[in-house]
Every structure is written in structure tokens, then in C-alpha cells.
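>>> Dropping the sequence and predicted coords here.
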Amino acid sequence: MISRVAGALVRAFLVAFMLATPALILPGTPADTGQVVALVAIFAAILTFAEYAAAYPCLFEFRDAPPFNRVRFGVLFVIVGALSLVVRGTTDPDTFSTLLTLVGSVLGEAMSFRFGPLDLVVLMLPATAPDAQLALVTAAFGLAATVGLLSLALFFLLIRFSRWPLGEGTFNVWVNLPTFDPTGGRDVVRRLEWDGRINIALGLVLPFLMPAVVSAAAGVFGGLSLGHPQTLVWAVAAWVFLPTSLFMRGMAMRRIAAIIAEKRRSATPLNAGVVSA
């Protein structure tokens, strides 16, 4: 119990720190923005602590199946931190931010193709957008997309060459998939396979779909200004992290479905939603 609470406190602090990172790194953050960031960080920290300190989570998936959530958190933390440094480099350059910008620019140009995600975002920018803003968006996308792709490769290797999620011997469906009811509807393996395919498909489509949705909503709710430093950081981070997270979840669901199917074939019983090693 004590170790679980201590771990929950550490995770809550890390989540709050990650959410506050752009406000801490970027210069000239307005006081109102800082207050909003602090409020969001506190709320996220409380939610994280409640989920990890409780015996059974309500929202967070794969809580007891590391390193799934650790990889996702690490991806978002690296993306947010790197983009914050790149954006800060436009007004307060240093060696590291300049290096990140150069690397991101090269990677962004390499990933740019007609009607690709980057091309769609560039089309969202005003026609009067300066070349410096276009270059900044390209560098930010290049860095973020590279981190996302590397995380997918890392998680694929983890699934392919390790016993995940059976690292501790069992996988409790109720604890690690609190929003998934294994007793309802169709066969659990088919449902997991279907959920996995849907998540992977969304992960592939979302980078192309998000700019189009934002552009369509701009006429109703107003345009999204990527000229604001924190807006740029979080917009690009969400643009890359959400598809990456969905893709990882799809791979995880298909992995669990494969394990359950294998246990069935080998006549290993599944008791109370627990898949044993």
C-alpha cells in the first residue's frame, strides 16, 4: 500500500511537471496563462494520483502492465520539452535549441510530401504567414514525428521480443482494461482484435484528419493561431501524440487477443479475467 501511494505521488508530480514544462521553458509567459497551466497541472496530478493509488483504476488503462504508460508519458514529455526548446530558440537561441531546430528542419523536410500531414498544416496557416513561422512548424513537426515513430518502433520490439504484458506472470483484464467489459457482447478475442484494428486505423488516419477538422471548425469557432508559442507546442504535440498513442493501444489490444487465443489453444484456463503466464 505504501509503495503504491509513493509511486502514485511520483507519477502525479511528473505529470504536473510535464504539463508545466512549456510555461517554465518559454520566456514571457503571461500571468493568466501561468494560472491556467497551474490549474490544469494540479487537476491532472490529482487524477493521476487517484488512479494509481486506488486498488482498481477507473480510467487509466494498462496501469499494472509497464512500460506501456511509461513509454507514452516519455514520448509526450520528450516531444513537449523538445518543442519548447525549439520555440524558445526563436527568441533566445542557444547551442542546443539551434541544434534541435536544424535536426527538426531536416527531418521535417524529409517527411514532407504532397497532401501529407505537414502539407495540410501548412495550408492551415494564413497566406501572410512569414517564412520563419513555416520553418518553425516544419522543424517542430519533424522532431515530434520522429519521436513518435521511434516510440512505436520501441514498443513493437517490446511486444515482439518480450513477454509483455505477462512480465509479472499474470495480466488482469479488469485492472488493466477498466473500460473494457470482457463478459459482454461478442467473444473477447474478436472484440480485442476489432478494437486493435480500429485504434491502428485511427492512428494512421488521424495525422491527416486533424488538420482538416481544425480547418473546418475554424469558420465556426475561429482559427487556431500557431503563432502563439504555447499553442504551437501543444498543437504539434497533440497532433503527433494522439495518433501515436492510439497506434500503441491498437498493438497492445491485438497482443492481448493473441495471448488469450494462444492460452485457449493450449487449454490453459482463464479465471476471473486473469491471463496467466
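Happy to help now that I have it.
>>> switch to C-alpha atoms for all contacts and neighbour counts from now on
Will do.
>>> Tell me which residue is most central in this protein.
Phe241 (3.5 Å; Cα atoms, centre = their mean).
>>> quick one: that one and Gly148 touch, right?
Yes. The criterion here is Cα atoms under 8 Å, and Phe241 meets it with Gly148 at 6.7 Å.
>>> Tell me the residues that contact both of the two, please.
Val75 (Cα atoms under 8 Å, 6 or more residues apart in numbering).
>>> follow-up on the earlier one: give the contact list for the residue nearest to the centre of the chain.
Val75, Leu76, Gly148.
>>> I'd say the second one and Ala237 touch.
When you say that, I think you mean Leu76. Yes. Using Cα under 8 Å, Leu76 makes contact with Ala237 at a distance of 7.0 Å.
>>> Check which element follows the helix or strand harbouring Ser215 along the chain.
Using DSSP states H and E, Ser215 falls within helix 188-221. Following helix 188-221 in sequence order, the next helix or strand is helix 229-265 (DSSP H and E).
>>> tell me the angle of that following helix relative to helix 188-221?
160 degrees (axes from the mean of the first three to the mean of the last three Cα atoms, to 10 degrees).
>>> one more structure, for comparison:
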Amino acid sequence: MNTTLLKAFARALCVLALIATPTLFLPQPAGGNSAVVALVAIFAAIFTVVEYSSASPSFIEFRSAPPFNRLRFAALFVTVLTLSLIMRGEEAPSTLTMLLQVIGQQVGNAMDVPFSPVRLIQLMMTDDTPAHVMETLRVAAGLAYVVSLLSIATFIVMLRVKRWPRRTDSFNVWINLPMFDPTAGDDVVVRLNRDSQINLILGFLLPFLIPAIGKLITIYATPIALNDPQTLIWMVAAWAFLPSSLLMRGIALSRVAQMIHAQRKRAYAAAAADGLLPV
């Protein structure tokens, strides 16, 4: 078994652990959804093995530009693990769960200001939502939002200090951006900058748009019920992870566009020095 396949299996195990974390930490009622969770985890693990063991990926971006995907996965895993421990503390309190609950309460209260994402995600709940569910939602939203902000800050520092993706190695657009066709449409740099701006705008707006969409669903369709701890964990994790992931992708695409533009300038200068440019 080669090294690439071993690394793919290791990543698949990490994905399995991520999806199974809430189920492993929380007590399961009779007739729970453990079978569904297991099926989703197996499917995600198989997808991860196929993507990371093949020579040409189909969907996963920046596969050969670490630690971009590792940072995003770590942020999501920390979010899910932290929220799972907080929910477990309601059934089986421990020193760790109580510490996380205290930290979450402080963070949630500090971020619960008018028009903040933490305040807006609470407003999408119905008026008859129990008070303890609202408090848990505020704690979870505050912690998840802080983790997402820290992941973005870490990526920005990595860009500045480590000069991501690398100073010396070339950036393979085909491997790292499998859904991007360099030969289609406008100039590559223009398209990358445009996609970067779209991702940055969506990443900034999603923490505000998701609660608004949830409120509309609550009014005109089935109200969102967060009495189930696993539902609350995954909803809050998605609410915090998707915007931060889009923001990081927008920053990464802008960086790739800058690299291509700089490479073109160097090639143009070298050609001009050799007298290869038409007069």
C-alpha cells in the first residue's frame, strides 16, 4: 500500500471521527438516528479516500496546498467537539464540560449585541422556544463564531508569515482547483479575482442571511426545532463554518490570482530582457 493511499485512509478516519463525535458523546434515545449517522460517515469516508488517493481530484480544492484544508477541517472538528462536550455537560457534568459552559456563556453574552450574528440566530426561533434552549443556542453560537474567526485569523497569519501556498513550489491549478477551467471565459486572473470577491461577500453576509432564511422557514413552513442536541450542534456548526470557509476560499483565490499575475510579470520581464517581445 503506497503512502498516498495510507494518507487518504488517515483522512477518512478523521472524517469518520468528525461525523460520529456528537453520536459518541451524547446519549442516544431509543430509535435514534445512529444508523443514519453511520451511513453518512461511511459515505463521507469513501468519498475522502477516492478524492485523496486519485491523481486528479474531482471536487476537493487546494488538495496539494496544505494546510488550507487541514485548517478548515480542524476548525469544524473543534467546533463540533466543543459543542458536543457542552451538550454532554447537561446530562453528565464534568470539570471540562462546566469549564466550556462558563467560557461559552461569557463569550455568548459578550457577542449577544443588537444586529450581531449571535443575536440574529436567536431571533429565528419561535416565541415558545424554552429558555434553556435559547441559552444553549447563545452559548453554542458564541463559541462556534469565535472558532470560525480564529480560523480566519490563523489563515491570514499563515499567508503573511509562511507565504502560503509556498515560496518556491509551483501552484498546480488543475490539482488545486479541479472545478476551475482556465481555458473557459475571460482572463484567468480576472475570473479568479471575481470569484474571490463573490466568496468574500457571501462569507460576510451568510451569518446574517442564514438566520433570516431560518426565520422565513419558521414563519411559512415547519418551525426549526432545536430540542434535539445533535440538530443544534450541526446547525450551529454549519452556520459558523460555511461563512468562514467561504471567506478563507475568497482569500485563497485572491492569493492565487496574485501569484499568477506576478509570474506573468516575471515572464514578461525575462522575455523583454532577451529581446523576444515584438517591437
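Received, thanks. These numbers were taken from a predicted model, which means no experiment stands behind them.
>>> Could you tell me the TM-score of the two chains?
Comparison of the two superposed chains (TM-score structural alignment, normalised by the length of structure 1) gives a TM-score of 0.93, and 269 aligned residues with a Cα RMSD of 1.6 Å.
>>> follow-up on the earlier one: in JSON lines, list the contacts of Phe241 of structure 1 along with neighbour count and distance to Thr231 of structure 1.
Conversion of the contacts of Phe241 of structure 1 to JSON lines gives the following (neighbours: other Cα atoms under 10 Å; distance: Cα to Cα, whole Å):
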{"residue": "Val75", "neighbour count": "24", "distance to Thr231 of structure 1": "18"}
{"residue": "Leu76", "neighbour count": "24", "distance to Thr231 of structure 1": "15"}
{"residue": "Gly148", "neighbour count": "23", "distance to Thr231 of structure 1": "19"}
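>>> Now do the strands in the stretch 1-150 of structure 2.
Counting by DSSP state E, counting those that start in this stretch, the stretch 1-150 of structure 2 has no strands at all.
>>> Just checking the distance from stretch 191-204 of structure 1 to the centre of its chain.
16 Å (Cα atoms, centre = their mean, to the nearest Å).
>>> Same question for it: list its buried residues.
Arg191, Leu192, Glu193, Trp194, Asp195, Gly196, Arg197, Ile198, Asn199, Ile200, Leu202, Gly203 (16 or more other Cα atoms under 10 Å).
>>> and which of the residues you listed is nearest His228 of structure 1?
Comparing those against His228 of structure 1 with Cα to Cα places Gly203 closest, at 26.7 Å.
>>> The spatially closest residue to the closest one that is not a sequence neighbour: neighbour count?
Take Gly203 of structure 1 and drop its neighbours on the chain: the residue closest to it by Cα to Cα, 6 or more residues apart in numbering is Pro243, 4.0 Å away. Neighbourhood size, Pro243 of structure 1 [other Cα atoms under 10 Å]: 23.
>>> Pull up the gap between the counterpart of Pro243 of structure 1 in structure 2 and Leu143 of structure 2, please.
Applying TM-score structural alignment, one finds that Pro243 of structure 1 aligns to Pro243 in structure 2. Per Cα to Cα, to the nearest Å, Pro243 of structure 2 is found 15 Å from Leu143 of structure 2.
>>> against structure 1, where does stretch 50-59 of structure 2 fall?
Going by TM-score structural alignment: stretch 50-59 of structure 2 matches residues 50-59.
>>> Pull the residues that contact the matching stretch.
Arg4, Val5, Gly7, Ala8, Phe60, Arg63, Val175, Asn176, Pro178, Thr179.
>>> Could you check how far the fourth one is from Leu19 of structure 1?
Read that as Ala8 of structure 1. On the measure of Cα to Cα, Ala8 of structure 1 and Leu19 of structure 1 end up 17 Å apart.
>>> would JSON lines of the buried residues of stretch 191-204 of structure 1 with distance to Met111 of structure 1 be doable?
Below are these laid out as JSON lines (distance: Cα to Cα, whole Å):
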{"residue": "Arg191", "distance to Met111 of structure 1": "34"}
{"residue": "Leu192", "distance to Met111 of structure 1": "32"}
{"residue": "Glu193", "distance to Met111 of structure 1": "30"}
{"residue": "Trp194", "distance to Met111 of structure 1": "30"}
{"residue": "Asp195", "distance to Met111 of structure 1": "29"}
{"residue": "Gly196", "distance to Met111 of structure 1": "26"}
{"residue": "Arg197", "distance to Met111 of structure 1": "25"}
{"residue": "Ile198", "distance to Met111 of structure 1": "25"}
{"residue": "Asn199", "distance to Met111 of structure 1": "23"}
{"residue": "Ile200", "distance to Met111 of structure 1": "20"}
{"residue": "Leu202", "distance to Met111 of structure 1": "20"}
{"residue": "Gly203", "distance to Met111 of structure 1": "17"}
